[in-house]
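> I'll drop the sequence and a predicted model, then ask my questions.
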Amino acid sequence: MSDVAKKADAAIRPVAQVGMGQVGNAGHPLHPATVHYPIGLLSIAFTLDALQLAPALTSGLTWLKIMPPAAVVNTISHYTGAAGLLAALPAVATGVMELYGMWTGQTKQKGDVKTTVSDAVEKKDVAGEKLRTTLTHATLNDIVLGIAGYNWWVRRKSSDLILPTTNALLSALAIPLFLYSAYLGGSLVYKYGVGVQRQGVAREIGEKEQKQG
């Protein structure tokens, strides 16, 4: 690592540790606690928008009093999407910090960036698989947030908050992407143990088990 990189890491590291929920040997990962609101809010917004593609179903749901009239749905979807975008800010920030910690940790362990990238692309080891899964998770989330932001921008220009059919199609596309990204997020915790046994008593237990193993 060059001197410039070392100085940059020394400056960023305290911020990254706070974003990762590390306060000395206390605390716990913050990112999992920040994702629930954006997932819930944006999923509702995308689903309501996608229903525009099935007018017969929408009309039936309205007739059954399960859904409000279209004008109300447009309003709910617009503001739910806006709230989801705002709620995503801390999720993105803490996610970036987790990625930074993982990236720098692997680069330090493997000696250089090239090896880190190569191992992630080719899934050469568990660390490479973990990094590749993280990058895929982050990329999918960026696409989903881009769609949500675009929908908000287009809809705000309409006095009736009507969303064009093209945007409804994008919302329908965003739903499976969002679900798969959430699945990958769960894999990072439950399959790869990201953030697990990193702090407090859990860390001490993990270190003890490593020494015994």
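Happy to help now that I have it. Residues are numbered from 1 along each chain as shown.

> From now on I want contacts and neighbour counts done on CA atoms only, so please keep to that.
OK.

> Gly149 against Leu85, yeah?
Yes: between Gly149 and Leu85 there is a contact under Cα atoms under 8 Å: 7.1 Å.

> Between the two, which has more neighbouring residues?
Leu85 (20 against 16; other Cα atoms under 10 Å).

> secondary structure element for that one?
Assigned by DSSP states H and E, Leu85 belongs to helix 70-110.

> The helix or strand that that helix is followed by: which residues count as buried?
Using DSSP H and E, the next helix or strand after helix 70-110 towards the C-terminus is helix 113-122. Under the neighbour-count criterion of 16 or more other Cα atoms under 10 Å, helix 113-122 has Thr116, Val117, Asp119, Ala120 buried.

> Pasting the second one now:
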Amino acid sequence: MNHPSGNPRSTASLFGHPLHPMLVPFPIVGFVGALITDLAYLNSANVQWSNFSIWLITGGLVMGGFAALTGIIDYAGDKRVRAARPATAHMIINISVFVIEIVNAFVHSRDGWTAVVPTGLTLSAIAVALLAVSAWLGGSLVYKHRVGVRS
């Protein structure tokens, strides 16, 4: 555990290892994968790509829920985390991506072409663009503000 005068600590940790950065790759891969399979569907009209998309979105949402929970615990657990300038924006963007992907799951659950084109594909692209910004902010929290890094 970090000394109070050290770096901001990750409250949600296991044996001193922060959980949030261990979980975030799963929803990122799911949501980026869904965008890729949406593009494959757009180019082929093969319905299996649409099926892959909804499964990737669903898996991303499940794992994203766990990542969000650990991120909120970290945010609430140490006021120095909240004081880090990118922390609030990082959280708001991630919550926005989660909500967009919930809507996207309902859009992708429709039948046929309209399950993906144009709304599902657009939502997937917006979510991935927001994830890129959020990843930049998350990296800043770790590498610049030293959140969860041992002193």
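Thanks, I have it. Remember, predicted model here, so these are calculated numbers, not experimental data.

> Specify the angle between the helix holding Leu85 of structure 1 and helix 113-122 in degrees.
For helix 70-110 of structure 1 against helix 113-122, the angle by axes from the mean of the first three to the mean of the last three Cα atoms, to 10 degrees is 130 degrees.

> Helix 70-110 of structure 1 - contacts with which helices or strands?
helix 3-19, helix 31-34, helix 36-50, helix 113-122, helix 126-155 (3 or more Cα pairs under 8 Å, 6 or more residues apart in numbering; DSSP states H and E).

> Can you name every helix or strand that the following helix or strand past the third one contacts?
Using DSSP H and E, the next helix or strand after helix 36-50 of structure 1 towards the C-terminus is helix 55-63. Other elements packing on helix 55-63 of structure 1 under the criterion 3+ Cα pairs under 8 Å, 6+ apart are absent; no helix or strand qualifies.

> So which bits of helix 55-63 of structure 1 are buried?
Thr58, Ser59.

> centre of the chain versus that helix, how much separation?
Relative to its parent chain, helix 55-63 of structure 1 has a centroid offset of 32 Å by Cα atoms, centre = their mean, to the nearest Å.

> what does stretch 190-209 of structure 1 give?
22 Å.

> Also stretch 91-106 of structure 2?
With Cα atoms, centre = their mean, you get 9 Å for stretch 91-106 of structure 2.

> In structure 1, what range does it match?
With TM-score structural alignment applied, stretch 91-106 of structure 2 matches the range 138-153 in structure 1.

> For the matching stretch, buried residues please.
For stretch 138-153 of structure 1, by 16+ other Cα under 10 Å, it's Ala138, Leu140, Asn141, Val144, Leu145, Ile147, Ala148, Gly149, Asn151, Trp152.

> on that earlier part again, among the buried residues of helix 113-122 of structure 1, pick out the one closest to Tyr37 of structure 1, please.
Ala120 (29.9 Å; Cα to Cα).

> show me the contacts for the closest residue in space to that closest one that isn't next to it in sequence.
Nearest in space to Ala120 of structure 1, with sequence neighbours left out and distances taken as Cα to Cα, 6 or more residues apart in numbering, is Gly128 at 3.8 Å. Each residue near Gly128 of structure 1 by Cα atoms under 8 Å, 6 or more residues apart in numbering is listed here: Thr116, Val117, Asp119, Ala120, Val121, Glu122.

> what sits against the fourth one?
Neighbouring residues of Ala120 of structure 1 by Cα under 8 Å, 6+ apart: Ala127, Gly128, Glu129, Lys130, Leu131, Arg132.
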